[in-house]
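Colleague: okay, sequence plus prediction incoming.
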Amino acid sequence: MIKKKLSKNPLKPSMNRRFSTLASILQNNWSLIEKSFNTQIVKLKNKIMKKLFLGLALTAGTLAFAQETETKTVNASPLKKDVQPVRFGIKAGGNSAYFSQQKFGINTQQLGFHAGAFVNIPVSKQFSIQPEVLFNQMGAKDVMYSTETDNGVTNVKTKVQSRVQMNYISVPLMVQMRPVDKFYIEAGPEFSYFLNGKNKSESSVASTTGGVTTTTESSNSQDIDKDMINKFNFGLGLGLGYDITSNIGINARYVNSLTKIDKSRPAAENNNRIFQLGLNYKF
């Protein structure tokens, strides 16, 4: 048997020497490499921290400027300064009403009442809006004739009058202005819806003889025909008021209707006039 001799690789000892030399160099310079790497890391951290602090400073400055601007804007508005809270309340009082075709006087005034609730919404220290919902009585009275006769023995007084009583649900929308803290004036529209009503006729005869008076009275009442009445009533109100305390106040108002009552008659001689005087209580 013939044995072949394996030839040795001439490159292997050379490569081993190179790797050994490289390992020796890395081992001798590892501390320098590690130190250089740590230095770069520290520099990178410092750069990141600087940018982070700069960004936070810019953000804080922007927010502070925005807040200051908003504060100045709010303070600059006179409508938002010293605004009182929204308050609810109730009110009630007496009415004195007549029709536009009548002359204002004692013999034409139909007495009634109003009652309901309201909410007062301030928009500034001096101005507020007050919507209301009221049960509201309107109408008129008319003295058809009044006579007196005296024959020397007996005195006779005769009076015949008619009354119209009309019940509405009214929704006034008043704008109030306060020149001083407790006193205000108001104006605004009033929208009303007719519910029902009555026509009443009354007569009285008073006879006096020898100092003795005998009175005879009679009356008749009938419902108003709703088909003849304009259901919706629109008017303009003007009034004033005074706050007796922070909760209790007094109010006076005049309302002039602009729509006709009876559908068959002209509006100029056929609408409501009403005076109101009442008390209100704010919660």
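Modeller: Done, it's in.

Colleague: make it CA atoms for all contacts and neighbour counts henceforth
Modeller: Will do.

Colleague: ok, Asp262 touching Asn233?
Modeller: No. At 11.0 Å, Asp262 does not count as touching Asn233 under the criterion of CA atoms under 8 Å.

Colleague: between these two, which one's more packed in?
Modeller: With neighbours defined as other CA atoms under 10 Å, Asp262 and Asn233 compare such that Asn233 has more, 20 against 17.

Colleague: give me the nearest residue to the more buried one, chain neighbours excluded.
Modeller: Ser192 (4.9 Å; CA to CA, 6 or more residues apart in numbering).

Colleague: and the one you found, what helix or strand is that in?
Modeller: Using DSSP states H and E, Ser192 maps to strand 183-209.

Colleague: hmm, Ile248 and Tyr281 touching each other?
Modeller: Yes. Using CA under 8 Å, Tyr281 is in contact with Ile248, at 4.7 Å.

Colleague: these two: which is more packed in?
Modeller: Legend: neighbour count by other CA under 10 Å for Tyr281 and Ile248, higher for Tyr281 (18 against 15).

Colleague: helices and strands around the host helix or strand of that one, which ones?
Modeller: For Tyr281, the host element (DSSP H and E) is strand 272-282. The contact analysis (3 or more CA pairs under 8 Å, 6 or more residues apart in numbering; DSSP states H and E) places strand 272-282 against strand 87-99, strand 127-150, strand 248-257.

Colleague: can I get those in a markdown table with distance to Val74?
Modeller: A markdown table is the format used below for the helices and strands packed on strand 272-282 (distance: least, CA to CA, whole Å):
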| stretch | distance to Val74 |
| --- | --- |
| strand 87-99 | 23 |
| strand 127-150 | 18 |
| strand 248-257 | 32 |
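
Colleague: looking at the ones you listed, which is closest to Glu269?
Modeller: The closest of the helices and strands packed on strand 272-282 to Glu269 is strand 87-99. By CA to CA, the value is 7.7 Å.

Colleague: what does the following helix or strand past the closest one contact?
Modeller: Moving toward the C-terminus from strand 87-99, the next helix or strand (DSSP H and E) is strand 110-122. With contacts defined as CA atoms under 8 Å, 6 or more residues apart in numbering, strand 110-122 is touched by 83-98, 128-141, 163-165, 276.

Colleague: okay, pairing it with this:
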Amino acid sequence: MRTYSWFFLAAFLACSSVSYAQSDNPTGGHFGVKAGVSLTRLNISGISPNIPKQKLDPHLGVMYRYRLHKFVIQPEVLLAAKGGTMQVQRIGATTRETIRNNYYYLSVPLLLGYIPTEGITLQAGPEFSYALNAGKSGGPGAKNDLGLVVGAHYDFLDMLDKFSLHVRYVYGFTNVSPEPLAVYKNRVLQASIVYNLYPKQKK
């Protein structure tokens, strides 16, 4: 029993030393570049013959992360595709046709975060998006899209300490439908790998 007690004490001290090493500079900011994939779809209501389906789309961007003790401010700029796909059965047709939506956005998430434990940040905030192909074939019907972002930021350790993982869900509020009688709203699940550009430590 005493052996187990010493083992748990050693494990606790090791975890504490890791947390202390990560928390020795809890105030400051850095830039990062990120890339990943999005599982996109449209939430459809109103009068529409279309049935929404999901598709994988890429996203790419930059971020700035500023930490103040356990709180984080993180603005980003992303190039992202949204929209998902849709299936529609034309009048007189016997099979359904798949329509691929390509809604290209320049998005600016403004996130606030809280660090419950070292390495993990819980985040939420608004996302403002501008459609680069609004009104064009296969594009959205609205130029602007407002969404709510909820997600988490995880920092890798050891040899991968310059990398982080972002997982988040984006809930769109704006009707982006090109159809007059239907309502389309973006729904996006994102996963990104971030390369953090930490400032050099002063010697």
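Modeller: That came through, no problem. Just so you know, these numbers come straight off a predicted model, no measurement behind them.

Colleague: in the strand holding Ser192 of structure 1, what's buried?
Modeller: Buried positions in strand 183-209 of structure 1, judged by neighbour count with 16 or more other CA atoms under 10 Å: 183-194, 197-205, 207-208.

Colleague: spatially central residue for structure 1, please.
Modeller: Taking CA atoms, centre = their mean, the centroid of structure 1 lies closest to Ile121, which sits 4.3 Å from it.

Colleague: name the nearest residue to the aligned residue in structure 2 for it, sequence neighbours excluded.
Modeller: Using TM-score structural alignment, the partner of Ile121 of structure 1 in structure 2 is Tyr66. In space, and not counting its chain neighbours, Tyr66 of structure 2 is closest to Gly29: 4.0 Å by CA to CA, 6+ apart.

Colleague: so what does that neighbour match up with in structure 1?
Modeller: So, by TM-score structural alignment, Gly29 of structure 2 is matched to Val86.

Colleague: count of neighbours near that match?
Modeller: Counted with other CA under 10 Å, Val86 of structure 1 comes out at 13.

Colleague: angle of the strand holding Ser192 of structure 1 against strand 127-150?
Modeller: Calculated by axes from the mean of the first three to the mean of the last three CA atoms, to 10 degrees, strand 183-209 of structure 1 forms an angle of 10 degrees with strand 127-150.

Colleague: compute the inter-axis angle for strand 183-209 of structure 1 and strand 248-257.
Modeller: Using the same axes, to 10 degrees: strand 183-209 of structure 1 against strand 248-257 is 80 degrees.

Colleague: tell me the helices and strands packed up against strand 183-209 of structure 1.
Modeller: Short answer (3+ CA pairs under 8 Å, 6+ apart): strand 183-209 of structure 1 packs on strand 154-177, strand 212-223, strand 232-243.

Colleague: among those strands, which comes closest to Leu22 of structure 1?
Modeller: strand 154-177 (95.6 Å).

Colleague: before we move on, back to that, and the residue nearest to Asn233 of structure 1, what's its match in structure 2?
Modeller: Using TM-score structural alignment, Ser192 of structure 1 lines up with Ser129 in structure 2.

Colleague: check contacts around that match.
Modeller: Ser129 of structure 2 neighbours (CA under 8 Å, 6+ apart): Tyr105, Leu106, Ser107, Val108, Asn144, Asp145, Leu146.

Colleague: now render the residues you listed as JSON lines, adding distance to Thr3 of structure 2.
Modeller: Listed next are the contacts of Ser129 of structure 2 as JSON lines, based on distance: CA to CA, whole Å:
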{"residue": "Tyr105", "distance to Thr3 of structure 2": "58"}
{"residue": "Leu106", "distance to Thr3 of structure 2": "57"}
{"residue": "Ser107", "distance to Thr3 of structure 2": "55"}
{"residue": "Val108", "distance to Thr3 of structure 2": "53"}
{"residue": "Asn144", "distance to Thr3 of structure 2": "62"}
{"residue": "Asp145", "distance to Thr3 of structure 2": "59"}
{"residue": "Leu146", "distance to Thr3 of structure 2": "57"}
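
Colleague: find the nearest non-adjacent residue to Val149 of structure 2, please.
Modeller: Using CA to CA, 6+ apart, the closest residue to Val149 of structure 2 is Val170 (4.6 Å).

Colleague: the corresponding residue of structure 1 for the one you found: what's it in contact with?
Modeller: In structure 1, Val170 of structure 2 lines up with Val255, judged by TM-score structural alignment. Counting by CA under 8 Å, 6+ apart, Val255 of structure 1 makes contact with Glu190, Gly235, Leu236, Gly237, Leu238, Arg273, Ile274, Phe275.

Colleague: reformat those residues as JSON lines; add distance to Thr215 of structure 1.
Modeller: Formatted as JSON lines, these follow (distance: CA to CA, whole Å):
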{"residue": "Glu190", "distance to Thr215 of structure 1": "42"}
{"residue": "Gly235", "distance to Thr215 of structure 1": "41"}
{"residue": "Leu236", "distance to Thr215 of structure 1": "43"}
{"residue": "Gly237", "distance to Thr215 of structure 1": "41"}
{"residue": "Leu238", "distance to Thr215 of structure 1": "42"}
{"residue": "Arg273", "distance to Thr215 of structure 1": "33"}
{"residue": "Ile274", "distance to Thr215 of structure 1": "32"}
{"residue": "Phe275", "distance to Thr215 of structure 1": "32"}
